[in-house]
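Undergrad: kindly generate the corresponding structure for this input.
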Amino acid sequence: MRTSIATVCLSGTLEEKMHAAAAAGFDGIEVFEQDLVVSPSSPEEIRELAAQLGLSLDLYQPFRDADAVGPELFAANLRRAEAKFQLMNRLGTDTMLVCSNVGTAEIDDDEVVAGQLRELGELAARYGVRLAYEALAWGRFVDDFEHAQRIVDLADHPSVGTCLDSFHILSRAWDPAPIEGIAAEKIFFVQLADAPLLSMDVLSWSRHHRVFPGEGDFDMVGFMTHLVRAGYDGPVSLEIFNDAFRQADVNRTAVDGLRSLRWLEDQTRRALDGEPVRDTLGLQALPAVEEPAGYDFVEIRTGRLGETTRLLHQLGFALGGHHQSKENVQLWVQGPVRIVVNDDVPDGSPTEIAALGFEVADPDAAIDRATRLAALPVPRSQGPGEQVLRGVFAPDGTEVFFCGRPADGVPAWLGEFGADEESHDAALVTGVDHINMAQPWQHYDEAVLFYTSVLALAAQPSQDVPGPSGLVRSQVMRSASGAVRMPLNVAPAAAEQGSFVGAAYPEHVALYCTDVFAAARRARRRGLDFLPVPQNYYEDLDARFDLDDEFVASLQELNLLYDRDADGEFLHFYTGTLGTVFFEVVERRGGYAGFGAPNAPVRLAAQYRRSQAEHRARTEA
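TA: Purely as a prediction, here's the structure:
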């Protein structure tokens, strides 16, 4: 599949955008007019740079407000268009995007519009240029692709075709199935954009909230299947207007964009598998991978070894051994849960989640798929006889490893610590319930796509949780079985600037236990510093659920929180924060599948109060 990206998607200069697109692996680009206008490079120099980088110049855009105007204005539009055609000849691109009129349209007559497009097409043909007519979702008279196609058919000119843009079609909830009825040779260009479902005017939605395929809520795979059935064989291009993308690093945004197209290509091919459809796009499938069966290990990096291992001991973990060749690496175990502690960092460095190991059926296929999706491999050395663990970097820098599932359930790498899998019978903690990862706002959508495409996790509907520093956006990435659950949180801007904790926004590991009361009592005996829960919470809890007084008193005694829905109950407690990490211990009763969302504001407020107190103490000292 030929891939392309509009330069408007990326930050930087036109030249920087071109280098980033080429480095990411795109076949071509759309040149956004403003990027060229503000560039000191001549059209000939841009053409030469594209040739050096191996990029095709697939589209010049946009040409606005050309149609549905009176004779005098249309004559001016023809003069303007001819100047652009001459420019395109210098640039070396032969297709121009013509948008349906938004600002100057005054004639609501398809015959008139078709006649004007025909005349524009006749002029374009003299310069070897084609016109791709696009229905903007907010066009004054033409705002849907079927209407635009009827006008193209009326124009009946070989240089006039249509541009199909997924945002303009799906944002208006138009059925994309009629794409299959468009003659393939009249589909001159295709632009793709996904988006979250928002309730707002479509123009603002388009200008600020588009995302790459797989990062929003549109059925992009369905859109693509209609395109393939139509027989389209041209470039598939990204046109994304997004405030975060245009501020983010140009190279990583380009990589994210190509990853989205490779994922979409794979998903489309699989969706069409078995259909007698001629694949004119040349869709390539990625190596198939199953969703992970669970967490193999969690690695924590810390320059505060003593307080970190003390906390693990308080939660019931025991030292499983020291690594045979990496003297700064320890293993802590409880039942089937394995936490690797790495203190190969300067003393005092904050504690953080460094790596996650996922149990997968075929690690080789998983790493192959991940690297084809432009994920960077993690460099890792191993000594003689040590297991080869292969992984890639997630967008936030976390290392993601793909670990096999041995038949006996005992990972071979445990031997490197001199450890064997212990009996699980007496363990209170019996699994990793979920891992909550904090994401920088500008890379949140990238993280959603990464875990969707690389690990085959599905994104659940997002929700906002209020906290002292602002709303925290949370979206759960989940395997179908529920064995892997990863809420991704976007920290409020104030928290990222340090006003929340004086450091990075915290993330946490949630441990599943069979008896949260017993786990809390054991932790208290061992001196755990619980995150305190205010009296007001328990009074509100009693009002909400009409709980037994003794039960509420037991919760309050141990700083436990509680939630309930129609399927079951959820009980949990939090530790204090070490660096950027804290732990949660949870017990699920019945079929409760949530995460105690009503209790999140309590946790956020308590963490905020504690962090502010610690900050004041450091300042006064």
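
Undergrad: rest of the way, CA atoms for contacts and neighbours
TA: Noted.

Undergrad: ok, now which ones touch the closest residue to residue 88 other than its chain neighbours?
TA: Nearest non-adjacent residue to residue 88, counting by Cα to Cα, 6 or more residues apart in numbering: residue 94, 6.6 Å away. Residues counted as contacts of residue 94 (Cα atoms under 8 Å, 6 or more residues apart in numbering) are 58-60, 88, 128-130.

Undergrad: which SS class is the residue nearest to the spatial centre of the chain?
TA: For the chain, residue 448 is the residue whose C-alpha lies nearest the centre (Cα atoms, centre = their mean; 2.5 Å). Here residue 448 is helix, with the state taken from DSSP: H, G, I helix; E, B strand; the rest coil.

Undergrad: to compare against the first, here's the next sequence to fold:
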Amino acid sequence: MHTSIATVCLSGGLTQKLHACAAAGFDGVEIMDSDLTAAYESPEEIRALCARLGLRIEMFQPMRDVEGVDAETFADNLRRAEAKFEVMERLGAELLLLCSNVATATADDDELVAAQLAELADRAAARGIRIAYEALAWGRFVRDYRHAWRIVQLADRPNLGLCLDSFHILSLGLDPAPIEEIDGDRIFFLQLADAPEMELDVLSWSRHHRLFPGEGSFELPAFLGHVLRAGYRGPLSLEVFNDVFRQTDPVATARHAHRSLRWLADRAAVAGGWEQDRLEPLQPPRGVDFVEIAGEDLSDVDRLLQQLGFDFAGEHRSKRVRLWEAGEARIVLNEQHRGSEARLAGIGLRVDDAAAAVRRAGAIGASEAFRWTLEGEQRLRGVEAPDGTQFFWDDRAGRSWRDEFGGGERGAAGLRGWIDHVNVGAGWEHFDEAVLFATSVLGLTAETSSELPGPQGLVRSQVLRTPDGAVRLACNLAPPSAPEMPRHLAIRVEDAAATARLARARGLEFLPIPSNYYDDLEARFALGPERIGELRELGLLYDRDAHGSFVHFYTPTLGGVFLEIVERRGGYPGYGAANAPVRLAAQRG
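TA: Now for the predicted structure:
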């Protein structure tokens, strides 16, 4: 697989972008005309830099509004094109992107368009330059790739071909299957982008909301399969216009972009039955092995877990690490992080083949997480997510890391629980990358995202899970003006009310819930005075749908983490989303 990316995808100056592309592992780049114009380096210097970095200049882009015009305008367009050809020669670029005309001063005349493209191609051929004609989704008359292909055939020049862009095709709902009928040698270039489903004019949609493959709603593996079956063997290149990526660190964004291409190539290879570009198979997690909370002093978390009914399962034999258990729910407290407050640092996942999971993660560009271990201690292999959370895989059921802890008393308190879900969080600049990481590296499936009202604006929430619900990760994105949201883990128990009573008897103070919430709860569900009274007394929250009901409560926040105790009745699948505004307001105080 030969990978490429358009410089418009990244923030910064041109040389900074080129260094980021090379560091991420890209083979080539599309250089945007505006990036070169704003650079202080000459085309020759950019050419030399790309050579030193091992980057091939795949395409120079774009030229616009050239064809289908009157003779006087076309003559000026040829003059403009000759100037760009000279720049391309200095740059060492051999392929020019030509976008279909979007101006009003163009004619709906395929014969005229083809004749003018043929003349432009002849002039380019004299300089050894090829032209890739692209049908823009908002083109004045040419907006369908099939129409563009007919014009290219009519022009009949060997150095004139097509540029196919997934956004321009899929955003209009065009059928990509006929791509297979195009001569693959005449598909000069392929640009790839994903996008969310939106009710928006296509130009604004394209300019502000494109995403990297795997992050939107387009069926890109199928689209790529059609292009490859047509015989295309050129680069897989990304062209993603997105307001977030234009503001973020170009090195991180380039790595994110490259990972998305590796994911796409793998998905297309699996769907098409091709061996080339396949990664190790995904290792879907079978369950959560443990959750780790790290910080310098976690004595308050010790106290909180004891109040909730967890058992102290012992100290690690060589590290400042403690283990607490409640049935299948295991929480590791790691005090080897000096100067930091409590935070959710790691999650252990049970899989069938941990080594295969590590190999796949490395091939897709994830950074491996390392932990110091002594001889005889189990080494857990894992990777680091975009937000810094570390994920570890364990497939050794016969030899557990739990044996390295001693001095505790397992099963004494009697609380039986499971890890229901974990909130991993993500900054605004990493949200889409976090979703791609969870699907492409961890093997989770993304549910439909939702928006929850908070005291400082809407909070975007995305749940990622296994089909059986054994692993659920919730990723919340607060408005940019809001402070960073604390992470939390939810422990599922058989009786939330009983757990709350015991915790309160042990001195735990719950997150205070306003009385108005319970008045509204009675109006919504008609639970009756006795049930409402119990919920109000214990500070419990409640939700119900056609599948079942949900009872839960929250602990106070300690540092950057808090716990949630949940009880699911029937087949309730949600997370109490209707109660989120109350929780967010209470946590803000």
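
Undergrad: related to what we said a few turns ago, now the alignment partner in the second structure of the residue nearest to the centre of the first structure: how far from residue 484 of the second structure?
TA: In the second structure, residue 448 of the first structure lines up with residue 435, judged by TM-score structural alignment. Counting by Cα to Cα, to the nearest Å, the separation of residue 435 of the second structure from residue 484 of the second structure is 18 Å.

Undergrad: then residue 442 of the second structure?
TA: Residue 442 of the second structure is 24 Å from residue 484 of the second structure, by Cα to Cα.

Undergrad: more neighbours: those two, which one.
TA: Applying other Cα atoms under 10 Å to residue 442 of the second structure and residue 484 shows that residue 442 carries more neighbours, namely 25 against 15.

Undergrad: name the nearest residue to residue 181 of the second structure, ignoring sequence neighbours.
TA: Distances taken as Cα to Cα, 6+ apart place residue 230 nearest to residue 181 of the second structure, at 6.5 Å, with adjacent residues excluded.

Undergrad: quick one: the one you found and residue 177 touch, right?
TA: No - if you go by Cα atoms under 8 Å, residue 230 of the second structure and residue 177 don't touch, sitting 9.7 Å apart.

Undergrad: comparing these two, which residue is more hemmed in?
TA: Neighbours per residue (other Cα under 10 Å) separate residue 230 of the second structure from residue 177, with residue 230 holding more: 20 against 14.

Undergrad: can you find the partner of that one in the first structure?
TA: By TM-score structural alignment, residue 230 of the second structure lines up with residue 230.

Undergrad: and its match, what does it touch?
TA: 179-184.

Undergrad: and the equivalent of residue 375 of the second structure over in the first structure, how many neighbours does it have?
TA: Correspondence of residue 375 of the second structure to the first structure, assessed by TM-score structural alignment: residue 384. By the criterion of other Cα under 10 Å, residue 384 of the first structure has 6 neighbours.

Undergrad: and residue 55 of the second structure, by the same measure?
TA: 21.

Undergrad: same check on residue 319 of the first structure?
TA: Neighbour number of residue 319 of the first structure under other Cα under 10 Å is 16.

Undergrad: contacting residues for it?
TA: Contacts of residue 319 of the first structure (Cα under 8 Å, 6+ apart): 330-333.

Undergrad: in JSON lines: those, plus neighbour count and secondary structure.
TA: As requested, the contacts of residue 319 of the first structure are exported to JSON lines (neighbours: other Cα atoms under 10 Å; DSSP: H, G, I helix; E, B strand; the rest coil):
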{"residue": "330", "neighbour count": "21", "secondary structure": "strand"}
{"residue": "331", "neighbour count": "24", "secondary structure": "strand"}
{"residue": "332", "neighbour count": "20", "secondary structure": "strand"}
{"residue": "333", "neighbour count": "23", "secondary structure": "strand"}
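
Undergrad: tell me the one among those nearest to residue 368 of the first structure.
TA: Distance ranking of the contacts of residue 319 of the first structure against residue 368 of the first structure, using Cα to Cα, places residue 331 first at 28.3 Å.

Undergrad: please enumerate the helices of the stretch 151-300 of the second structure.
TA: 166-170, 202-209, 220-229, 250-272, 299-308 (DSSP state H, counting those that start in this stretch).

Undergrad: which elements pack onto the longest one?
TA: Translated: helix 250-272 of the second structure. helix 14-24, helix 220-229, helix 431-440 (3 or more Cα pairs under 8 Å, 6 or more residues apart in numbering; DSSP states H and E).

Undergrad: ok, and which of those helices has the densest surroundings?
TA: helix 431-440 (a mean of 23; mean count of other Cα atoms under 10 Å).

Undergrad: from the middle of its chain, how far away would that one be?
TA: 3 Å (Cα atoms, centre = their mean, to the nearest Å).

Undergrad: and stretch 456-463 of the first structure, by the same measure?
TA: 10 Å.

Undergrad: just stretch 185-205 of the second structure next, same as before
TA: Counting by Cα atoms, centre = their mean, stretch 185-205 of the second structure comes out at 18 Å from the chain centroid.
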